[in-house]
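[1] A structural model of the following input is requested.
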Amino acid sequence: MTARHTSTQHAATETGAATERPPRRARPLWLLLTLTVLLGLMFLSVSVGSRDVAWADIVAAFGGSAEGFNEAAVAKRIPRTLLAVLVGAALGISGAVMQGATRNPLADPGILGVNMGASLAVVTGMAFFGLATATDYIWWGIAGAGLTALFVHVIGSMGRGGPTPLKLALAGAATSAALASFTSAVVLPRNDIADGVRSWQIGGVGGGTYDAISHVLPFLAVGFIVCLLCARGLNLLALGDELAAGLGQRVEASRVTASAGAVVLCGASTAVTGPIGFVGLVVPHVCRLLVGVDHRWLLPFSALTGAALLTAADVLGRIVARPGQIDVGIVTALVGAPFFIYIVRRQKVRAL
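    Take a look at the predicted model:
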């Protein structure tokens, strides 16, 4: 038996061991439970607001026989709920892919500055290039997200040790702060766009419409497909570049392709909702505890969990601030910031 065959067999054994915990039979149960929770949250999202709408009124609204207020409330909340589900799923998958492609547990579109890069690109397009359509916003958002991801990776790779998790997180935080300042500099002199941009920069799904969904859905579909097709490659990258190459994986091509899918997801999402942070950080870590590290299961589960988390954040923001609302970007920050601190402290302890 050759050394290469032995290492290949060992790598396969490691992959199998990693994906056996938790037991395989538990995965479909967790997926079913998460899907059930998501459906329940979607019902709450449609029924809860400044004025609650009962199930009977929701059904009646579809038939056109509900009271005027109830019918209008349902008509507004349904696209809002669908947008929360789509964006939550996109951010959940993009976070899982970024963590897998970089082998960085701190990777997240918000922490790495990708969302802020998309935000600056959209604001710049609005201010200086007269962006007028949702599709224009999305293309600019994806371009800004991609350039920022590349810049952060280059900065985080400098010096000894290469792109370590902490260096990437620091580079992302510094880049995000700089881009936020640039965004403010672009917006402040432009009173014609200032109010809309300030509200959009908080991150929220309150402006969700069927038109916005129809524009962003093709981009999200492409991003979902690319990321899911990269699941096997991400499993091999988790073993290390040398072992992955020994198993026949084209390491850099796999990493670039997976990262491109993640950039499309977070760039398109940011273009329609504004920058929403920490979903991509929290969701993959929770999902690994439940279904293991096999990306063939982790990515779909991250999509469902991300959708559930963002929908729950939207519902919670409407409940605690009645009759007003708190945007989901604020709610996810309140949940995600302590989790980020916990992950950083855990990584520091492991490095000692």
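
[2] C-alpha only now, for contacts and for neighbours.
    Fine.

[3] contacts only, for residue 79.
    Neighbouring residues of residue 79 by CA atoms under 8 Å, 6 or more residues apart in numbering: 208-210, 213.

[4] now do the buried residues in the helix or strand hosting residue 178.
    Element membership for residue 178, per DSSP states H and E: helix 165-187. Judged by neighbour count (16 or more other CA atoms under 10 Å), helix 165-187 contains these buried residues: 165-176, 179-180, 183, 186-187.

[5] which other helices and strands contact it?
    Contacting helix 165-187 under the criterion 3 or more CA pairs under 8 Å, 6 or more residues apart in numbering; DSSP states H and E are the following elements: helix 114-128, helix 134-157, helix 191-202.

[6] in CSV, list these along with distance to residue 307 and mean neighbour count.
    Formatted as CSV, those follow (distance: least, CA to CA, whole Å; neighbours: other CA atoms under 10 Å):
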stretch, distance to residue 307, mean neighbour count
helix 114-128, 18, 25
helix 134-157, 20, 21
helix 191-202, 19, 15
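
[7] gap between the nearest residue to residue 223 once chain neighbours are set aside and residue 230?
    The shortest distance from residue 223 to any non-neighbouring residue, by CA to CA, 6 or more residues apart in numbering, is to residue 261 (4.6 Å). Taking CA to CA, to the nearest Å as the measure, residue 261 falls 9 Å from residue 230.

[8] and for comparison, fold this next one:
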Amino acid sequence: MNKHHTINSDALFRRNIFALVVAAAVLAALCFLSIAIGTRDVSWQEIVGALQGKMDTMGEASVTMRIPRTVLAVLAGSALGLSGAIMQSVTRNPLADPGILGVNIGAAFFVVIGLAWFGIDQLNSYIWLAILGAGSTALFVYLISSLGRGKSTPLKYALAGAATSVALSSFTMAVILPRNDIAGGAQSWQIGGVGGATFDSIQLILPFLLVGYFMSAIVARKLNVLALGEDIAAGLGEKVVWTRSMAWLSAVVLCGATTAICGPIGFVGLVIPHLCRLLVGVDNRWLLVFSALGGASLLLIADVLGRIISRPSELSVGVVTAFVGAPFFIWIVRRQRVKEL
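    This is a model prediction of the structure:
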């Protein structure tokens, strides 16, 4: 029996390693497409020249501008995919997602309040405001979904998050509309996108994302124990409250920092963990890694499609991910077993 189990485990490990290599190769190919495709057609020589640091032609200049945009799409997509996987694992809720639960909108609301009412215009301050807003919203939605008869269910959680998102979106618009000096930029940022990325802005959010990645790596195995049930996890010596708090904090830091620079981008954290769960199962040690790679790939695809669909202008990634994610959300809700993972 043990020998048979070991053989199955080895086969599963080899399969996951192969899938990991394929996922990394796909991500690398998408990075190249993100650099090569845009509103301006560029030649292979111009791509190579831009990667070597040259800016002698318009094509090389265009490619040079796409490089930080590609890097930001990878970082933001991986952060959103990872935070969605963590939220679904902690709550055992298939509908959990930073967008659906209102966490991204809460982060955006705090940033807009800081901009409009307190004159805060520094990105490093936006990051702290976004993390505070994301954490406050996550706590508020959890408390609301726990009210009434019975415990919090996935559907109650999603409804509380949707209601909170609508309310915060309305409050945000009420703050922005009277301010003509910030209305245009704030409304464009609220759609969600990676255009206009610079390495300076990426350097500001990178420490926060690295902290989020590190914390998620710490709790990956602990989330597997937590999935057995709180009583069993506590009986095995697991600190349930600490694990939940650490997991939630990592998710909040990841999606808060991402929202600060990209605006609220929805559905990445919903779609990707479900697809990765079909590929590698429920083991969070694998699931979190694949969710990060998958989120980065999805955001790159959305960004490239946005450039192609509406040439010579661009369609923001937030719009493209909404087109993909909304039908997926409806499909999940209509499934019979929607109570828990």
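
[9] that older thread, mind listing what the residue nearest to residue 223 of structure 1 touches?
    94, 222-224, 226-227.

[10] quick check: the two most widely separated of those?
    The two members of the contacts of residue 261 of structure 1 with the most space between them (CA to CA) are 94 and 222, at 12.5 Å.

[11] the two: which is more packed in?
    Counted by other CA atoms under 10 Å, residue 94 of structure 1 and residue 222 do not tie: residue 94 has more neighbours, with 34 against 13.

[12] point to the residue nearest the middle of structure 1.
    The residue lying closest to the centre of structure 1 (CA atoms, centre = their mean) is residue 91, at 1.1 Å.

[13] that one and residue 191 of structure 1: what is the separation?
    31 Å.

[14] quick one, helices of the stretch 151-300 of structure 2?
    For the stretch 151-300 of structure 2, the helices defined by DSSP state H, counting those that start in this stretch occupy 154-176, 180-191, 199-226, 230-235, 240-262, 268-280, 284-309.

[15] sorry, back to before: quick check: the aligned residue for the residue nearest to the centre of structure 1 in structure 2?
    By TM-score structural alignment, residue 91 of structure 1 lines up with residue 80 in structure 2.

[16] excluding chain neighbours, give the residue nearest to its match in space.
    Leaving out its chain neighbours, the residue that sits closest to residue 80 of structure 2 by CA to CA, 6+ apart is residue 269, at 5.2 Å.

[17] in contact with the one you found: list those residues for me.
    Contacts of residue 269 of structure 2 by CA under 8 Å, 6+ apart are 80-85, 97-99, 295.

[18] could you count how many residues lie near residue 257 of structure 1?
    Burial of residue 257 of structure 1 is recorded as 17 neighbouring residues (other CA under 10 Å).

[19] the counterpart of it in structure 2 and residue 169 of structure 2: what is the separation?
    Aligned counterpart of residue 257 of structure 1 in structure 2: residue 246 (TM-score structural alignment). Look at residue 246 of structure 2 and residue 169 of structure 2: by CA to CA, they are 28 Å apart.

[20] what's the answer for residue 154 of structure 2, then?
    To residue 169 of structure 2, residue 154 of structure 2 is 22 Å away according to CA to CA.
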